[in-house]
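1. starting from these lines, generate the structure:
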Amino acid sequence: MVTGDAAYIKKINRSLIIREIVKEGMISRADLSKTTNLTRATISAQVADLLEEGLIIETHLEHYTVGRKPIMLSLNGHAGYALGIDLDYGEISFTISDLLGCPISSNSVKINTTDYKDILLLLVEQIKKFKADFNESRYGIVGIVIAIHGLVSKEEIIHYVPRLKWHEMNLKSDLEKEIGIPIHLENNANLSSFAERVFLHHETDNLLCTTLYSGIGLGMMMNNNFFRGHEGYAGEIGHMIVVPGGKQCNCGNKGCWEKYASESSIFEYLSEKRQIENLTYEQIQEWLNEGDEEVLDVMEQFIFYLSIGLNNMINMYNPDVIVLDSKLLRMYPDSLKKIRENLNSSISHYRELRISSIGRKSSILGACALAIKQFLDVPMLNLPFHLKTDKDGSATI
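-> Alright, predicted model coming up:
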């Protein structure tokens, strides 16, 4: 039995109430009492506080034909805003969302430097602009989460970003000194897994999200929490060896999974083979539409090696849901069916295998959602998926 002082119990009850309001979208006081098992007096007192704080709003339910129209409670999405940042090689992307995770504003800044001080100054400048633009709401920007394409420790220190060549950088501390808003750093694949859980897979406790773009990253949600490992570096699944003595990898080993089953490996191979410097998805799609035998063979090999790694992942983690984030898989006909046909071990168990419908936006949307979760102080969020989709089925902001 959980015991504690009155303030602690009030905090727990508040968290339960906010979580249910967000989950249901709109809910009455009576239904809140039923779903949380809290007394009506407790609900009334907590709701009064939340209304006074401007975190929730009341709405009369329209078209209610029996009895009095109930007063419905919902989260005030415009009480504050979350800023998600995707810090990638060559580009920094920014998205502002409301407290319901709906994107309000997005932009990207191209960068031609990897110098830490230059990028720090750029981040400070951009964040201050967002802070000024959204300071008229009740809570302004409630939190900032930055997606890092590399190793981030449990203390949120950047241990290593391969493409930026950053080692042991305390970006969190350096930004907070200048901004005055809580900053959080998280691995980009972890944020992708968080976005999949928060926006789409609401009934999932254990979810793996594998991103297949510039390398292979693995975000892991275990019992609705990030699985980070001993120091925070878990999830570097791209460096699992699938071909002993195979292709040389930058990590120092040979035969790493991402040398065979990442999108970058496909682009590198076809670019070299066909002497095309800036190969695009559109060009690969054209070859697929034409039935180009060589490209079809490359895609079949991609799926073959991808399946080897997935088989290992499934046996290691026994997840509910596995989400594959890859534009090439969305482009290639029957890719999911072909992968499933390769996963025929009698001891491999998982509930669902999906190709991400959020796509490349998942890490930045996950960043916004994590900032919201931390501000509302709830154990988990179930948010509606607001976004439109591109022709390939991935989300667009």
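2. hey, let's count contacts and neighbours off CA atoms from now on
-> OK.
3. separation between the nearest residue to Ser356 once chain neighbours are set aside and Asn225?
-> Leaving out its chain neighbours, the residue that sits closest to Ser356 by Cα to Cα, 6 or more residues apart in numbering is Asp325, at 5.0 Å. To Asn225, Asp325 is 20 Å away according to Cα to Cα, to the nearest Å.
4. quick one, which of the two is more surrounded?
-> Asp325 (27 against 15; other Cα atoms under 10 Å).
5. check contacts around the more buried one.
-> Cys209, Thr210, Thr211, Leu212, Tyr213, Ile355, Ser356, Gly359, Arg360 (Cα atoms under 8 Å, 6 or more residues apart in numbering).
6. what about Thr114, which SS state?
-> Under DSSP: H, G, I helix; E, B strand; the rest coil, Thr114 falls in the coil class.
7. give the contact list for it.
-> Shown in contact with Thr114 (Cα under 8 Å, 6+ apart): Tyr89, Leu164, Lys165.
8. let's see this one next, to set against the first:
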Amino acid sequence: MITGDAAYIKKLNRSLILSQIIEYNKISRADLSKVTGLNKATISVQVSDLLEEQLLIEEQYEHNNLGRRPILLSLNRKAGYALGIDLDKDQILFTLSDLLGFPTHIEIVPLQTKDYNEIVDILVEYIIEIKKKCQGSTFGLIGVTVGIHGLVSKDEKILFFPHLKWRNKNIKSDLVNKADVTVFIENNANLTAFAENVFKHNKSSNLISISMHSGIGLGMMMNGEIHKGFHGYAGEIGHMIVVPDGNNCACGNQGCWELYASESSFFKQLEENYQRTNADYYDIHTWLKMGKPDVVEQMEQLIKYISIGLNNIINMYNPEIIVLNSELLRLSPNAITQIERRLNSNINHYSKLLISELGKQACVMGACALSIKKFLQISELNLQITMNRTL
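-> You can find the predicted model right below:
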């Protein structure tokens, strides 16, 4: 039994109640008492407070049976909004969501500069504009979470952003001071893993997600929490060396995994080896269906190097679920089968290997979800969104 002062117990009960209301979407007070194990008096007091705060709404359940219609509770999803930002090397993706993680506004801003101050000014401009859009809601913009494609410390400072050549930047402080909002800074791969856990694999206690777009990053979820390592830098698996004395990497080493197994490296190699310039995902999908030998060969090389890295990761972490976030792999119907054929070591153990359904939206979805979790002060968050994926 959990014991402690009254305020602490009340906070725990509030967290539990909100988590269950979100998970069930709509639930009666009586059922809420059953699933939480809290008595009806506690439920009544907490729900009354949450209704007064306008975090909850209630509605009568329509049914044809005799008797009183039950009143169902649900989260007031329009009470506030969360902003997720994916800051990549050549673009910034802004996604605004309601309190259930559903996107309400999306903007993509191309980057023409690597200058830190210029990019901060761009971020501030858009944050302030989006903040204005939320003023009509009860809580307004509840938080901004920025996904960084680089090393982020536990105190949310950027140690190194390889593609933008940033070192030791306190972007959180700059955004808070200039935009006057609550800000969280997190590694993009960690946010991607968090999104997989929140939206798709909530019951998993051991999940890793590998983002494979502009580089390669590893996010790890253990018992519902992001595993960050001692300083916060765990997961920089893209800079694991897979080819000794290989190609030069922006990190300063040679032969890093992301130079051979990321999507950006795939397109670069396709251009260098076969002169296929300005190719996009639709082109790749078309060429693979046509069986173009050069593209098929390049895909086989990609899968080969992905498998090399995965062998190392599985042996290190023994994960339950492995999610590969790659649009290219999604275009190849036999990709998972081909990869699994190469994971044939007797000491390789994992439960499930799959391709992400969230795709490039995963980082901003995780960013929005993190702001929501922090705002609601809950220990578990289980959101549900149906993805509509097309090429």
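9. TM-score for these two?
-> After superposition, the two chains reach a TM-score (TM-score structural alignment, normalised by the length of the second structure) of 0.97; 391 aligned residues with a Cα RMSD of 1.4 Å.
10. hmm, Leu32 of the first structure is touching Glu20, no?
-> Yes - counting by Cα atoms under 8 Å, Leu32 of the first structure touches Glu20, with 7.2 Å between them.
11. adding distance to Asn253 of the first structure, neighbour count and secondary structure, write the contacts of Asp325 of the first structure out as CSV.
-> Listed next are the contacts of Asp325 of the first structure as CSV, based on distance: Cα to Cα, whole Å; neighbours: other Cα atoms under 10 Å; DSSP: H, G, I helix; E, B strand; the rest coil:
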residue, distance to Asn253 of the first structure, neighbour count, secondary structure
Cys209, 24, 28, strand
Thr210, 21, 27, strand
Thr211, 21, 29, strand
Leu212, 19, 25, coil
Tyr213, 20, 20, coil
Ile355, 29, 20, strand
Ser356, 29, 25, coil
Gly359, 29, 23, helix
Arg360, 28, 19, helix
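12. want to throw those residues into CSV with distance to Asn382 of the first structure?
-> Converted to CSV, the contacts of Asp325 of the first structure look like this (distance: Cα to Cα, whole Å):
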residue, distance to Asn382 of the first structure
Cys209, 17
Thr210, 21
Thr211, 22
Leu212, 25
Tyr213, 27
Ile355, 20
Ser356, 17
Gly359, 19
Arg360, 20
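13. now the buried members of the contacts of Thr114 of the first structure.
-> Tyr89, Leu164 (16 or more other Cα atoms under 10 Å).
14. let's have the contacts of Thr114 of the first structure in CSV, adding secondary structure and distance to Trp257 of the first structure.
-> Below are these laid out as CSV (DSSP: H, G, I helix; E, B strand; the rest coil; distance: Cα to Cα, whole Å):
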residue, secondary structure, distance to Trp257 of the first structure
Tyr89, coil, 21
Leu164, coil, 22
Lys165, coil, 22
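15. what's the counterpart of Lys40 of the second structure in the first structure?
-> Alignment note: Lys40 of the second structure maps to Arg40 in the first structure; criterion TM-score structural alignment.
16. how much space separates the spatially closest residue to Leu391 of the second structure that is not a sequence neighbour from Leu288 of the second structure?
-> The shortest distance from Leu391 of the second structure to any non-neighbouring residue, by Cα to Cα, 6+ apart, is to Tyr282 (6.4 Å). Per Cα to Cα, Tyr282 of the second structure is found 10 Å from Leu288 of the second structure.
17. looking at those two now, which is surrounded by more residues?
-> A side-by-side neighbour count of Tyr282 of the second structure and Leu288, using other Cα under 10 Å, places Leu288 first with 19 against 12.
18. host element of the more buried one?
-> For Leu288 of the second structure, the host element (DSSP states H and E) is helix 281-290.
19. residue range for that helix in the first structure?
-> Using TM-score structural alignment, helix 281-290 of the second structure lines up with residues 281-290 of the first structure.
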